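Engineer: Need the 3D shape of this:
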Amino acid sequence: MSNLYKEITINGLWKQNTGVVQLLGLCPTLAVTTTAVNGLSLGFATALVMAAANGSVSPVRKFVPNEIRVPVFILVIAALVTVIDLAINGFAHSLHKVLGIFIPLIVVNCIVLARVESFAAKNSPVHSMLDGFMMGLGLTLVLGLLGAMREFVGKGTVLSGLDLVFSSMPKQLYTIPDYHGFLLAVLPPGAFLGLGTLIALRNWIEIRKAAKISTPTPNLKPALSH
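Structural biologist: Below you'll find the predicted structure:
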């Protein structure tokens, strides 16, 4: 993997993570993540749209007049979101009903348009597709973690609603026996608290890394032999 591919991957998953660093797309992040399955499903759909949008815009970026580039980009994104929306409705209808309006709202998600405008309009198709997918994958990880936290604390279940994606799977992988739930976790305040926890955890890791780098290594002199 070349340095550029590595940089794109690290930026999407960690350094410029859209969920906990750039804080874009907060509406679906906070609203959909009542379970891990919901968060992962919407995040993966967004990643596919971002990869396809970046890959579609990059080859034609030189032919689109600067004055109408944003409407053209939104038109491309809308077409791709329609395809994803119909695919989910056809293959996972129950999940489509759960995610509801948030699938079509990917069209106006600032994450998608931001990467098309800032990266795909200036780089090659391969790099643009990788950037879009990695940015979307970084968001997917945040949605999945936040959904898993809220689901486990709020309902005492792990991956509930798995049967909405795969009909042959159980409704959840694990349930805490005799757990009555913690309602706050699945309500909107729980989403803010959970996201704040993930942001704080990432910042703590970055601070620890920076402290290790800035700490000078003591110069150890060899012992003198007598």
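Engineer: CA only for contacts and neighbour counts going forward, please
Structural biologist: Will do.
Engineer: what's downstream of the helix or strand harbouring residue 184, the next helix or strand?
Structural biologist: Per DSSP states H and E, residue 184 falls inside helix 183-186. Using DSSP H and E, the next helix or strand after helix 183-186 towards the C-terminus is helix 188-214.
Engineer: In terms of secondary structure, what does that next one contact?
Structural biologist: On a contact count with 3 or more CA pairs under 8 Å, 6 or more residues apart in numbering; DSSP states H and E, helix 188-214 meets helix 26-32, helix 125-155.
Engineer: Single out the most deeply packed of those helices.
Structural biologist: Here the criterion is mean neighbour count by mean count of other CA atoms under 10 Å, and of these the winner is helix 125-155, at a mean of 25.
Engineer: Let me know the angle separating that helix from helix 188-214.
Structural biologist: On the basis of axes from the mean of the first three to the mean of the last three CA atoms, to 10 degrees, helix 125-155 is oriented at 120 degrees to helix 188-214.
Engineer: one more to put side by side:
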Amino acid sequence: MNLQHLREIAHAGIWKSNTGLVQLLGLCPILAVSTNLINGISLGLATAVVMAISGAVVAALRNLIPYEIRIPVFILIIAALVTVLDLAFNAYLHSLYLVLGIFVPLIVTNCIVLARVEAFAAKNGPLSSAVDGFAMGAGLVWLLALLGGMRELIGTGHLFNGIDMIIPSAQPLRVLPEAYPGFLVAILPPGAFISLACLIAGKSWLDARAAKRAAQARPAAEPASA
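Structural biologist: Here you go, the predicted structure:
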């Protein structure tokens, strides 16, 4: 296990194989919770923690789990972690817990979590699995943050609505002028689909541009190496 391999795993989770933009997994919580920046980041971080720890635990126990019952055991491990996280949210961030509602317990059934445990953690070591789980979760965090921030800004002209649920003395940030009337569609379900489609298109454009630059650089490098 070398540092370069871990970097490749992290790059795949955060960008190359991003769960929301490339694999299109877990769209229900992505679209439902991303009404603002705070909600998106909170659920994304919770999912990242569960993915990192569950990946490491499953990888450590993979040789002890019978193949026939691996899925129920994986779900049991994930459910135990989510229960701890759910109780912690309820105890220490109760206002945010009420806003996120059922989507915290539903991390158990999120196909992103189970897919990475089955596809990666069950076949690799604890360190690689922890990095993979956290990287996939980090990819979800930045996607939810960007998606929630876009919808919140376009919809209300503010950012950080609900920050007082985490920091009681903090206030939302007014970004657009007071005269901005807001655009309600942005924070409604159609706005979630439109915003996500724009982000998917943007990533595809950036990837195509990077591939084109790499292709143009190769012919110039080949004569020099020859």
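Engineer: overall similarity of the pair, as a TM-score.
Structural biologist: TM-score of the superposed chains, computed with TM-score structural alignment, normalised by the length of structure 1, equals 0.93; 219 aligned residues with a CA RMSD of 1.5 Å.
Engineer: Distance check, the most centrally placed residue in structure 2 against residue 134 of structure 2.
Structural biologist: Per CA atoms, centre = their mean, the C-alpha nearest to the average position across structure 2 is that of residue 140, at 1.2 Å. Distance of residue 140 of structure 2 to residue 134 of structure 2, given as CA to CA, to the nearest Å: 10 Å.
Engineer: Quick check: neighbours shared by those two?
Structural biologist: Shared contacts of residue 140 of structure 2 and residue 134, defined by CA atoms under 8 Å, 6 or more residues apart in numbering, are found at residue 48.
Engineer: Adding distance to residue 63 of structure 1, write the helices and strands packed on helix 188-214 of structure 1 out as CSV.
Structural biologist: Output for these, formatted as CSV (distance: least, CA to CA, whole Å):
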stretch, distance to residue 63 of structure 1
helix 26-32, 33
helix 125-155, 14
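Engineer: picking up where we left off before, thinking the residue nearest to the centre of structure 2 is in contact with residue 44, fair?
Structural biologist: Yes - counting by CA atoms under 8 Å, residue 140 of structure 2 does reach residue 44; the two are 5.7 Å apart.
Engineer: tally of neighbours for the closest residue to residue 190 of structure 1 other than its chain neighbours?
Structural biologist: Among residues not flanking residue 190 of structure 1 along the chain, residue 184 sits closest, at 5.4 Å (CA to CA, 6 or more residues apart in numbering). Counted with other CA atoms under 10 Å, the neighbours of residue 184 of structure 1 add up to 14.
Engineer: swap in residue 223 of structure 2?
Structural biologist: If you count neighbours by other CA under 10 Å, residue 223 of structure 2 ends up with 8.
Engineer: what about it, which helix or strand?
Structural biologist: helix 189-225.
Engineer: again, but for residue 20 of structure 2
Structural biologist: Secondary structure (DSSP H and E) places residue 20 of structure 2 outside all helices and strands.
Engineer: isn't it right up against residue 27?
Structural biologist: Yes - counting by CA under 8 Å, residue 20 of structure 2 touches residue 27, with 6.8 Å between them.
Engineer: Validate this expectation: residue 7 of structure 2 resides in a helix.
Structural biologist: Yes - using DSSP: H, G, I helix; E, B strand; the rest coil, the secondary structure at residue 7 of structure 2 is a helix.
Engineer: burial of it, as a residue count?
Structural biologist: For residue 7 of structure 2, using other CA under 10 Å, the count is 14.
Engineer: show me what contacts residue 83 of structure 2?
Structural biologist: By CA under 8 Å, 6+ apart, the residues touching residue 83 of structure 2 are residue 105.
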